[in-house]
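S.K.: got a sequence here, can you build the structure:
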Amino acid sequence: MSIKLGIIGGGVMAEAILSRLFNEGLYQGVEVLISEPDAKRREYLQQTYQVVVTSDNQATLHATEVLLLAIKPQVLNKVLDGLKLAQKANYPLILSILAGVPLSRLEAGFPDYPVVRVMPNTPATVGAGMTAIAPGTQVQSHHLVLARSIFQAVGDVVEVPEGLMDAVTGLSGSGPAFVALMVEALSDGGVASGLPRAIATQLAVQTVLGTAQLLQTKGLHPAQLKDQVTSPGGTTIAGVAQLEKAGFRSAVIEAVKAAYLRSCELGKPLNQ
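M.R.: Model prediction:
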């Protein structure tokens, strides 16, 4: 059976995507070739998923129909320097999940290849991810269909213009960390009010999960749901007033903007 999916980089996000692809039946182990420099990590991936493993990026690129780049942005140049791009009748589709790396850099490294820039997030590990994709100049409609099918295995997919990918990174890419901080703070508030830690955390997690599901299912604007919960002179409006006093919304907005700006910085060439 031929290799259909190649992955350069066998880290946490690569594994998350891989496991969901297998769960959805899109690929079988023998159809996947993973290039990973760490021998222990290669052994783990091979034993856990029955995939083919190697430390040869070159072999991975030329053996596959789709190549997922799942390395750290800082090592992209080193990886590209080690690749010799052969002329082929059908170039593999390149899917890059490198935060902050623009299509211009990716297409310079893979000239004539169809390249899609992808920004997934960590909830992809449980099939609840949010992924944005931006197609390069060589991408055709069937490439986008394939890219969508791969990332729909880990959650929702939205196509955005390349110029919005850093904003996506700041919001949905970094957002899980911001939400986790809020969950922790809600739990701390429960403990401060007398709840046992385990119960406080369970209440906080389910409240955030349920609220997100309610907004999504009912198609409500967040302000509508907030107004439904805040009764005149009640407990919720008292809490909302305190959040406003502390600058809660402003802090979240600035956090997303800071993550966006850092994504922009990561995408700049090293000599800038």
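S.K.: please count neighbours and contacts with C-alpha atoms only from this point.
M.R.: OK.
S.K.: may I see the buried residues of whichever strand or helix holds residue 146?
M.R.: Per DSSP states H and E: residue 146 is located in helix 141-151. By 16 or more other Cα atoms under 10 Å, the buried positions in helix 141-151 come out as 143, 144, 147, 148, 150, 151.
S.K.: could you also give me the structure for this next sequence, so I can compare it with the first?
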Amino acid sequence: MTRSKPSHAEHAEQLLGAALPFLLGAGIFAVAFAHVLELALWAGQPRWAALIVASTGEAMAIAAGLKIRALRRRRAALGAPIAVLICALVWSGACNLATSLIPRDGTGQLTGDPGLWPPVVAVWVVIAFALVLSLEMLNDRSAAQAQNAPVVDKTTEPAHELVAEPTPASADPAPDSADTGPLAPVARIPRAATPAPRRRADRAPLRRTGTKKARLLALAAQVAPDDPRRPSALAADLAAQVGMTPNTARRILAAARRSTTPAGADTKEALSA
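M.R.: This next block holds a predicted model:
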């Protein structure tokens, strides 16, 4: 099933949904930058230093966000970058709150005694540098752990367990003492020495339905009366065609001949065999 391409309206909605968070974040950063800059100037910092102080919160937040994305891809712990992000947000929020509470003069500039703000602003730059540096050290340590981690060979296939196949039970019926006829004793023919069955074209077509005994009797009925083979050889040939042992085939054929021939003829046939 092919996936339909998004329409122009859907594409515009996706772009707008991806751009809005960035635009909102840029606006919030701009407002926070202006308030921190104003507070740093009020605390006695020169303008170039106040610009650096005002940019520390935004820089820390961006660095922490990138580190969180990188660690999440590696499924590593996120405690350190989240702590740095919280510190940046607390600093920015405190500066914004202070500028809204400090009184202003007629021109809109902050007035009054700065109090503890000059040492706080001065030491904050060092704290921000230490927090960002800790993120870089965490990155180096994570890369070293990844290099020292053992490599797992995923191409190695698991060993297959060898299971012995069950030996199929013999499908030949158990010998019946009642089917034993007056046949001459014949040496048992090994299964490997059993003659190959005739080709299908050499014999009449036979549907492989019913039991082995029924197929054996059906094949025996198709044998010509003047067939030169001895009864033991004929039984061996027919047994190979139906998947039966020669001895069982001879007993079945002998029982069939006794049921269809007179007793005297059966005795002569047995003596001739």
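S.K.: just the TM-score for the two chains, thanks.
M.R.: Scored against TM-score structural alignment, normalised by the length of structure 1, the superposed chains reach a TM-score of 0.23; 96 aligned residues with a Cα RMSD of 5.7 Å.
S.K.: as JSON lines, the buried residues of helix 141-151 of structure 1 with distance to residue 235 of structure 1 would be great.
M.R.: Formatted as JSON lines, those follow (distance: Cα to Cα, whole Å):
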{"residue": "143", "distance to residue 235 of structure 1": "52"}
{"residue": "144", "distance to residue 235 of structure 1": "48"}
{"residue": "147", "distance to residue 235 of structure 1": "46"}
{"residue": "148", "distance to residue 235 of structure 1": "44"}
{"residue": "150", "distance to residue 235 of structure 1": "45"}
{"residue": "151", "distance to residue 235 of structure 1": "41"}
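S.K.: farthest pair in these?
M.R.: 143 and 151 (12.6 Å; Cα to Cα).
S.K.: A helix includes residue 235 of structure 2, no?
M.R.: Yes - counting by DSSP: H, G, I helix; E, B strand; the rest coil, residue 235 of structure 2 is part of a helix.
S.K.: surely it and residue 253 touch.
M.R.: Yes - if you go by Cα atoms under 8 Å, residue 235 of structure 2 and residue 253 touch, sitting 7.4 Å apart.
S.K.: what packs against whatever helix or strand residue 100 of structure 2 lives in?
M.R.: Remark: residue 100 of structure 2 resides in helix 79-101, with elements defined by DSSP H and E. Here helix 79-101 of structure 2 touches helix 8-42, helix 47-73, helix 117-148, going by 3 or more Cα pairs under 8 Å, 6 or more residues apart in numbering; DSSP states H and E.
S.K.: higher neighbour count, residue 235 and residue 253 of structure 2?
M.R.: Using other Cα atoms under 10 Å, the more surrounded residue of residue 235 of structure 2 and residue 253 is residue 235, with 24 against 21.
S.K.: which ones are touching the more buried one?
M.R.: For residue 235 of structure 2, the contact set (Cα atoms under 8 Å, 6 or more residues apart in numbering) comprises 246, 247, 249, 250, 253.
S.K.: buried residues of the helix or strand the last one falls within, list them for me.
M.R.: Just to be clear, that refers to residue 253 of structure 2. Assessed by DSSP H and E, residue 253 of structure 2 sits inside helix 246-260. Buried residues in helix 246-260 of structure 2, defined by neighbour count with 16+ other Cα under 10 Å: 246, 247, 248, 249, 250, 251, 252, 253, 254, 257.
S.K.: with stretch 250-262 of structure 1 instead?
M.R.: Neighbour-count burial for stretch 250-262 of structure 1, counted by 16+ other Cα under 10 Å, picks out 255, 256, 257, 259, 260, 261, 262.
S.K.: kindly report the same for stretch 198-215 of structure 1.
M.R.: The neighbour-count check on stretch 198-215 of structure 1 (16+ other Cα under 10 Å) flags 200, 201, 203, 204, 205, 208 as buried.
S.K.: let's have those residues in a markdown table, adding distance to residue 33 of structure 1 and secondary structure.
M.R.: Formatted as a markdown table, the buried residues of stretch 198-215 of structure 1 follow (distance: Cα to Cα, whole Å; DSSP: H, G, I helix; E, B strand; the rest coil):
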| residue | distance to residue 33 of structure 1 | secondary structure |
| --- | --- | --- |
| 200 | 44 | helix |
| 201 | 40 | helix |
| 203 | 42 | helix |
| 204 | 40 | helix |
| 205 | 37 | helix |
| 208 | 38 | helix |
